[in-house]
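*Asks:* task: produce atomic coordinates for the following.
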Amino acid sequence: MDKIEKYESAILTILKKYAAIKYANIKGGNQLIVDKENRHYQVLTLGWDEDRYVHDCPLHFDIIGDKVWVQQNMTEWDVAKMLEDQGVPRKNIVIGFLSSELRAFSDYATD
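*Replies:* Sure, this is the predicted structure:
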């Protein structure tokens, strides 16, 4: 398994776990969206919360070059740590939803 396949596997492990979550208040659920060709990976939450339509993206990752970009994390999960636990080195994880200035203060890659 090459590095990109390993990173994709780590991302999909996290997303599948999150996509399996069932909500008590939403008539609908999570959808796993995977674009392997362009290396985009996300979970969408779709459904109804009483009379309010829900269409959210709680988790979104991209593989850009040889790095995993965490583009969105609206969960309580430390997904960067979860990636590390699966063998993705810190130097290859970018917290993309932070500005480049703030990324410099993270323990992860800046770009």
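
*Asks:* only C-alpha atoms from now on, for both contacts and neighbour counts.
*Replies:* Noted.

*Asks:* which helices and strands does the longest strand anywhere in the chain pack with?
*Replies:* If each strand of the chain is counted by residues according to DSSP state E, the longest one is strand 52-64. For strand 52-64, the elements it packs on are helix 3-19, strand 40-49, strand 67-73, judged by 3 or more Cα pairs under 8 Å, 6 or more residues apart in numbering; DSSP states H and E.

*Asks:* out of those, which comes closest to G28?
*Replies:* With Cα to Cα as the measure, strand 40-49 is the member of the helices and strands packed on strand 52-64 nearest G28 (4.0 Å).

*Asks:* before we compare anything, build this one as well:
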Amino acid sequence: MDNTIDFYRQCVKKILCEYEYLKDEDSQIELIFDDERMRYMVLWVGWYKYKRIHQCAVHIDIVGNSIIIQCNDTEESIVEKLVEMGISQNNISLNFIHPQHQNYLEIVT
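*Replies:* A predicted model of the protein is given here:
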């Protein structure tokens, strides 16, 4: 199981590092990697005129033998990238989809 978790961590970090390009003139990207709690995030942080920017772009947790995507506010499919890296789609959950609608994901994906 430790090897699986280490592999999951490596894959998640590699994917999230690719999001550094999302920065613009108003905001920077902050990557937050918490290996102890197995929580990984990409945040937009900055200012637009007098308005504070502090928004989650991606939030992924590793719980047990599963990768849980809590938030994906990008246009890219993180699930697809994880599957391409060798992680079974059965071990990936999209928790930003209401549980009532989770059954429809099997049809779509």
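
*Asks:* TM between them?
*Replies:* The TM-score (TM-score structural alignment, normalised by the length of the second structure) is 0.90; 106 aligned residues with a Cα RMSD of 1.6 Å.

*Asks:* ok, residues contacting the longest strand of the first structure?
*Replies:* Here strand 52-64 of the first structure makes contact (Cα atoms under 8 Å, 6 or more residues apart in numbering) with 4, 7-8, 11, 15, 26, 39-48, 68-75.

*Asks:* one more pass at 6 Å, please.
*Replies:* Contact with strand 52-64 of the first structure is made by 39-48, 68-74, as judged by Cα atoms under 6 Å, 6 or more residues apart in numbering.

*Asks:* how close does it sit to the second structure?
*Replies:* With mean Cα distance after the TM-score superposition for the first structure, strand 52-64 of the first structure departs from the second structure by a mean of 0.4 Å once superposed.

*Asks:* buried ones in that strand, by neighbour count?
*Replies:* V54, C57, P58, L59, H60, F61, D62, I63 (16 or more other Cα atoms under 10 Å).

*Asks:* one step back: select only the buried ones of the contacts of strand 52-64 of the first structure in PyMOL?
*Replies:* The following PyMOL line selects those of the contacts of strand 52-64 of the first structure that are buried, judged by 16+ other Cα under 10 Å:
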select buried, resi 40+41+42+43+44+45+46+47+68+69+70+71+72+73
